[in-house]
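Enquirer: what's the 3D shape of this:
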Amino acid sequence: MVLRIFATIFLSHLLVSCDSRLSDEGQTNQNKPFYEPWGVDLEARNEAVNPGDDFFGYANGNWIANNQIPSDRSRHGVWLDLRERVEKRLLDIIQDLENSNAQKGSSEQKIADYYRSWMNSERLNELGLTPLYEDIKRIRSISSLEGLASEFGRQYLISGGSPFYAHVSLNPLKPDQYQLHLGLSGLGLPDRDYYLEEDEIFETIRYDYISHIRNLLEVAGADSPEKNADLVFKLEAKIAQIQWPRAQRRDRDRTNNPISLESLKLDFPDFNWDMFLSGIGVDFIEELNLNQPDTITPLIALVRDQPIETWRNYLVFHLIMNNASILSDKIDKLNFDFRKTLTGQQKQLPRWKRGIDRVGARYGLGELLGKIYVERHFPSSSKKQMEDLVENLRKAFRNRIETITWMSEETKQEAYKKLSSFEPKIGYPEKWLDLNAIEIDESDLFGNARRIQAYFEHRDIEKLDKPADKDEWFMTAHNVNAYYMASFNQIVFPAGILESPFFDPFADPAVNYGAIGAVIGHEMGHGFDDQGSKYDSRGVKRDWWRSDDRKNFENQTFQLQKQYDNFEVLSGQYIDGAFTLGENIGDLGGLEIAFEAYQISIRGERDRVLDGLTGKQRFFLAWAQAWRGESREEFLVRQLKSDPHSPSMYRVNGVVRNISAWYDAFDISEADQLYLPEDERVSIW
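Expert: Model (predicted):
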């Protein structure tokens, strides 16, 4: 997906605009480009910067110089500006619903009352830690390894923490079935490197994290909070030592290890799997998948060797930390104070913005809110135009595969089959999720959150007995993002992203191909990146490559990996080329495919020059401005360690330097810093 940290970043946080034009709703309703006169923000450029030295700085330098990161953000930029526009629309919808006197049990009532319960901080302050008392009491009563195993499983119903994770996902070998995936989890910091690296940056973070553990244990009334905070941290550090490095964790071959439940119990007999699965809510399964199999034995040994008291404190700490946002202002602030250390964000977002995020989340009431959003803000004409663009990109991709010299015709036939089988899903789901079973009470935020969580957890468990649902969306319709689903061979573009400046019906074609066209190409490219290429046209994980073709492909991707390994983002902090490889392949291939599609679209026409810029130049400028943004150093560290996307500057500069058409467009020469000799330029797709 374009912004998979979603997982983590883009799905969780809405980032405010500092460009007033992006906050002007009226602009989007006029029959002219968002950025007049033809779609690129000419004022954002810094023409004093040589494009061949820093194309990102050339395209965005003035904007970055004139727009400081707001104190309540860890970064800002064009993607996040569009999110704020969407966010304001969602607020308008909710406020309308609050005034509508909606019928109890209706979607409108659920949305309005969930938001009301969030905004009632006075009630939360009265309750303090009370909503968690029952959970804390149960955790403190644990006296055996069996009780510990059961509680580890229960954490998914109470937003706690566990050294094991278990989630329901598709079976990569049989994508028409769901499967339980089991692996190592349990860290409170973003990645194992935060525990293991000796750099001063991480020493400071570790010190602050131990203080954070102590503060939350004090809130819970724990004995000797300082001593126990240190023990909890040391426990997590031992888990970090067992965990695989991040690049290995994204390897679909390494993480695909199906095993029967019977064999799991025989191979790892020193942990009570029945109690763990019962805690999750799984009564019976025949088979599951072990994502990191060689970590299970040392992790079980750690569970058995550590005092149960340390595990109890670990569970209480994670329970409070993960639920802090739906507790009192005091507890919420303690959590945010540590967040500053990880992201550099100085102020908490206004409560209403965080409320929109919670209510509109996929595992919130996002399905209900997204349906109303689409009805109000997504025209059918946009869906049709996107369908046409997708088909243009599909044709361009096939053209490029046909001209590849390193791939045999036998493997190309499989690639054509996969490409033709891509299923585009645009705007919104054809079938909306039914959330009637969820009860929402305007005076009970904690209860609302628990009932929503229980609904989705039970729904996932029930999938184990059902065939895969290819109609399901894994993002809300109002999300400013996109994704590729390997097991369904689907490319998905929610309504939220299908707006200017990414998709602008009134912009110059070069701009649309360079922005949303490259996003489409990026998602298509994921079907053929280092991991997506391990799945065939039906979404089955199997090797459809001739061995020599696969070797040629991996030689190409390794060259790209080495390029990114050499990018030093901060002093001593480099991009992990192996970890970011899939996204970098998506960026490079996506932009090349989009350029091919643009060239096809203007074939036979004279190249128009607008404001002194050729079509090629406008195309590449649109790509560079699609990634316009800036991040705080703390956030960049977190991104480098936990996000498979490269920072914005390198999604621009790291890509264009491999594309010969960019050299031609801007007269790049050997004297320029981004210059690569032709034989060092990587062109995979």
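Enquirer: okay, CA-based contacts and neighbour counts for the rest of this
Expert: Will do.
Enquirer: residues near the residue nearest to N125 when sequence neighbours are not counted, how many?
Expert: Nearest non-adjacent residue to N125, counting by Cα to Cα, 6 or more residues apart in numbering: S328, 4.4 Å away. S328 has 19 neighbours, counted by other Cα atoms under 10 Å.
Enquirer: could you measure from S328 over to P131?
Expert: 10 Å (Cα to Cα, to the nearest Å).
Enquirer: so who does V232 touch?
Expert: By Cα atoms under 8 Å, 6 or more residues apart in numbering, the residues touching V232 are I213, T310, W311, N313, Y314.
Enquirer: what's the closest of those to A324?
Expert: Distance to A324 across the contacts of V232 (Cα to Cα) is lowest for I213, with 12.8 Å.
Enquirer: nearest residue to the closest one other than its sequence neighbours?
Expert: A229 (5.3 Å).
Enquirer: so that neighbour sits against L216, correct?
Expert: No - when contacts are counted by Cα atoms under 8 Å, A229 is not listed as touching L216 (9.1 Å).
Enquirer: have a look at the two and say which one is more surrounded.
Expert: Higher neighbour count among A229 and L216: A229, with 26 against 23, using other Cα under 10 Å.
Enquirer: just the buried residues of the one helix or strand the more buried one maps to, please?
Expert: Using DSSP states H and E, A229 falls within helix 225-242. Using 16 or more other Cα atoms under 10 Å as the burial criterion, the residues of helix 225-242 that qualify are 225-226, 228-233, 235-240, 242.
Enquirer: one more to put side by side:
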Amino acid sequence: MLRTVVSLGVALALSACSPQNATTETPTPVAAEQQQTLQSGVIKKNMDLSVDPGEDFFRYVNGKWIDNLKIPADKSSYGSFTILRDESQDHVMEIIRSSSEGDFVDGSDEQKVGDFYRAYMDMDTRNALGMTPLTADIEKIEAIDSYDELARYFAYANRYGYVAPFQIGQEADFKSPENYMIYTWQSGLGLPDREYYFKDDEASQKIRDAYLKHIETMFTLAKFNAPAKSAQMLFDMERDIAELHMKKEQVRNWAANYNKVSVDELDTYMPNFPWALFLKEMQLEQLDSVVFLQSDFMKQIDALIAETSLEDWKVFLKWGLLNSTASQLSQEFDTANFEFYSKTLSGVEEQRPLWRRAVGLTNAHVGEVIGKVYVKKHFPPEAKDRMTEMVNNLLLAYKESIEQLDWMTDDTRKQALDKLSKFTVKIGYPNQWKDYSGLTVDAQDLFGNLKRSADMRYAEMLKKQGGPVWKHEWSMTPQTVNAYYNPSANEIVFPAAILQPPFFDMNAEDAVNYGGIGAVIGHEIGHGFDDSGSTFDGDGVLRNWWTETDLSEFKARTATLVDQYNQFEALPDLFVNGEYTLGENIGDLGGISIALKAYHLSLEGKQAPEIDGFSGDQRVFIGFGQIWATKYRDEALRTQIQTDTHAPAMFRANGAVRNVPEFYQAFDVTKEDELYLAPEKRVKIW
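Expert: Below you'll find the model as predicted:
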């Protein structure tokens, strides 16, 4: 399903805003008392104090940890997010174990959780079945004898998450966010991004060669005809589709990409494609319009669909089916899938334990059943109360910052403040849980469980269409270590699992928490004002609320940030893509800037305590640096640079703080330091 939520580190927009009144850092008697009763939250054993923070702040905060860490064999990278996700999985496993080992009534929540897990874990049955779970779908593909039947199968593939040349899904209408809309977007590739098919460097060519060999291996395991010849044809076909894809840097431009097409006009855009038949097959024949998010792609894929033989399409669709389900088939398919998608692309040395993969799948399909228990066990009410207070302080800091901006006119400022006042905040867990009563789960039928889960979700989608948007829904479960901003709802959401160290420490003085979860909060609020989120107003409507002068100034400031990040070299001759990561970089910069301002506000005029030898401002920055503690394999770093809207962690830490004036004061950063930027070159947006 299409999701327009923006996850932590995916797309935000804000910039440095220095507080007007600097806080004195000399401890008072009150501060001294706090020093005795509260921890600093600074993980001193991880720091490399031999590094000048102005040279490399990331290594200053995390250097010893990085040097001593050996990335686990089943990980492509390892850091704060990874550690907490493993811990969350451990907690979820305890919940699942109590369900999988018990004897519960059929249809109960416990039975569904336990049997979903058991079905995946039963590798003996999976090995015995081999390709059998795909037999009916392969027969369906082989029976395609016309382009009408091909379109019917595209609809079927969309329903069950198999690969098709374009995808279709439901989300709130960007122009009328109280109602749902059906969107289309480009698809059809087995490699992560279009550029993988065309870049001419040695590493990219090795990946293409490995992918071609992987397709042949999978076709051989599946006993498909002429595996080598079919693999080459398929690769060439994917490359043709990739050539039509919109470049990733343009995909986030919702304002430019929103193209609403009435059902009556679909034939004008795609004269060869039987839209009426396709929509009927998807049970969407009552639609009056759809939105093409990449309209040029949809126009061009129409000709490619018609010009490609049905026999070639059958190979493409069988690959889409096999590739989408390989990790749920027998051990040999699962292993072959791992060898390319994890080992080749990300450098992972061995598979995650089977139980962790089973937990991941169970979470994906019955996650809120697990979430209800997780919250009771691992999310105390006082954590939500303290988090709510921090969010309120961040919103207040944003308000003051917007009111004080010297580059924004009053007309735009009024709109920005209106949007800020309308933010919805969700913390911990949903007020209304998903209903899984219609889902049947069988411990002996993994593929049946997956299809029935897809059917349940699809029925829910059809039920929503035509009605008001379900504002109570969450796009992440409580046990997810992440956060997101949803522009069409103008909401920021913080699942329970992220509210733990190093992001949030109930036993630490507030400074490090403002640098950690405070910067995350600021980051998510900032999504509403970044290069993408700023195209939505306070009611979630996609519209331009900027004056021409202010929009021009905003773009000029963000262009400077793009240039800064383009200079970061992750590997020899591999640089961060400043344009593609712009939203995240704006968010990180705004997050730490506003978090620092909010920390100052939280002191209510009192002096910040000095703890463990660090001032309040220093601990805010160190808290920010700690959340980005991450070490990468080279393959994973290359993949992240090419496919992810997040810059690698070390650049997120260093790239943000060098634009914040208080960083220079806190750590005595001078012109001789590597991170130094002249005042006129530091980016300030919000």
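Enquirer: ok so, going back, return the closest of the buried residues of helix 225-242 of the first structure with respect to M275 of the first structure.
Expert: The nearest one, if we look at the buried residues of helix 225-242 of the first structure relative to M275 of the first structure and count by Cα to Cα, is I239, at 21.3 Å.
Enquirer: quick revisit: common neighbours of A229 and L216 of the first structure, please.
Expert: Joint contacts of A229 of the first structure and L216 (Cα under 8 Å, 6+ apart) do not exist.
Enquirer: mean deviation of the top helix by length along the first structure from the second structure?
Expert: Identified as the longest helix of the first structure according to DSSP state H is helix 380-403. The superposed helix 380-403 of the first structure is, by mean Cα distance after the TM-score superposition for the first structure, a mean 0.8 Å from where its aligned residues fall in the second structure.
Enquirer: helices or strands up against the following helix or strand past that helix?
Expert: Following helix 380-403 of the first structure in sequence order, the next helix or strand is helix 409-421 (DSSP H and E). Counting contacts by 3 or more Cα pairs under 8 Å, 6 or more residues apart in numbering; DSSP states H and E, helix 409-421 of the first structure is packed against helix 380-403.
Enquirer: chain center to the helix it packs on: distance?
Expert: Chain-centre distance of helix 380-403 of the first structure: 24 Å, with Cα atoms, centre = their mean, to the nearest Å.
Enquirer: thinking again about what came up before, what range in the second structure matches the helix holding A229 of the first structure?
Expert: Mapping helix 225-242 of the first structure onto the second structure (TM-score structural alignment) gives residues 227-244.
Enquirer: with the first structure overlaid, report how far that stretch is off on average.
Expert: Its aligned residues in the first structure lie a mean 0.6 Å from stretch 227-244 of the second structure after superposition (mean Cα distance after the TM-score superposition for the first structure).
Enquirer: check the gap between A136 of the second structure and N337 of the second structure for me.
Expert: Here A136 of the second structure is placed at a distance of 22 Å from N337 of the second structure (Cα to Cα).
Enquirer: higher neighbour count, these two?
Expert: The neighbour comparison of A136 of the second structure against N337 (other Cα under 10 Å) goes to N337, with 22 against 10.
Enquirer: contacting residues for the counterpart of that one in the first structure?
Expert: When the first structure is aligned by TM-score structural alignment, N337 of the second structure is paired with N335. N335 of the first structure sits next to H212, M321, A324 when contact means Cα under 8 Å, 6+ apart.
Enquirer: ok, the aligned partner of the last one in the second structure - how many residues close by?
Expert: Under the alignment (TM-score structural alignment), A324 of the first structure maps onto A326 of the second structure. Other residues near A326 of the second structure come to 19 when the count uses other Cα under 10 Å.
Enquirer: same deal with Y429 of the second structure?
Expert: Y429 of the second structure has 24 nearby residues by other Cα under 10 Å.
Enquirer: same question for R376 of the first structure.
Expert: Neighbours around R376 of the first structure, by other Cα under 10 Å: 11.
Enquirer: state the distance from it to A477 of the first structure.
Expert: 12 Å.
Enquirer: same thing with D176 of the first structure?
Expert: D176 of the first structure is 24 Å from A477 of the first structure, by Cα to Cα.
Enquirer: for D54 of the first structure, same thing?
Expert: The spacing between D54 of the first structure and A477 of the first structure, counted by Cα to Cα, is 35 Å.
Enquirer: looking at those two, which is more packed in?
Expert: Higher neighbour count among D54 of the first structure and A477: A477, with 29 against 18, using other Cα under 10 Å.
Enquirer: is it true that that one touches I497?
Expert: No - the pair A477 of the first structure and I497 does not pass the contact test of Cα under 8 Å, sitting 9.1 Å apart.
Enquirer: now the strands for the stretch 1-150 of the first structure?
Expert: 75-77 (DSSP state E, counting those that start in this stretch).
Enquirer: so where do the helices sit in it?
Expert: Here the stretch 1-150 of the first structure has its helices, by DSSP state H, counting those that start in this stretch, at 55-66, 78-98, 107-119, 121-127, 133-140, 145-158.
Enquirer: dump the ones you listed into a markdown table; add distance to I440 of the first structure as well.
Expert: As requested, those are exported to a markdown table (distance: least, Cα to Cα, whole Å):
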| stretch | distance to I440 of the first structure |
| --- | --- |
| helix 55-66 | 43 |
| helix 78-98 | 14 |
| helix 107-119 | 5 |
| helix 121-127 | 16 |
| helix 133-140 | 21 |
| helix 145-158 | 17 |
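Enquirer: single out the most deeply packed of these.
Expert: Most buried of the helices of the stretch 1-150 of the first structure, by mean neighbour count (mean count of other Cα atoms under 10 Å): helix 107-119, with a mean of 23.
Enquirer: what does that helix contact?
Expert: 94-95, 97-98, 101-104, 326, 351-352, 355-356, 359, 365, 368-369, 436, 439-445, 448.
Enquirer: can you give me the distance of E216 of the second structure to F316 of the second structure?
Expert: 13 Å.
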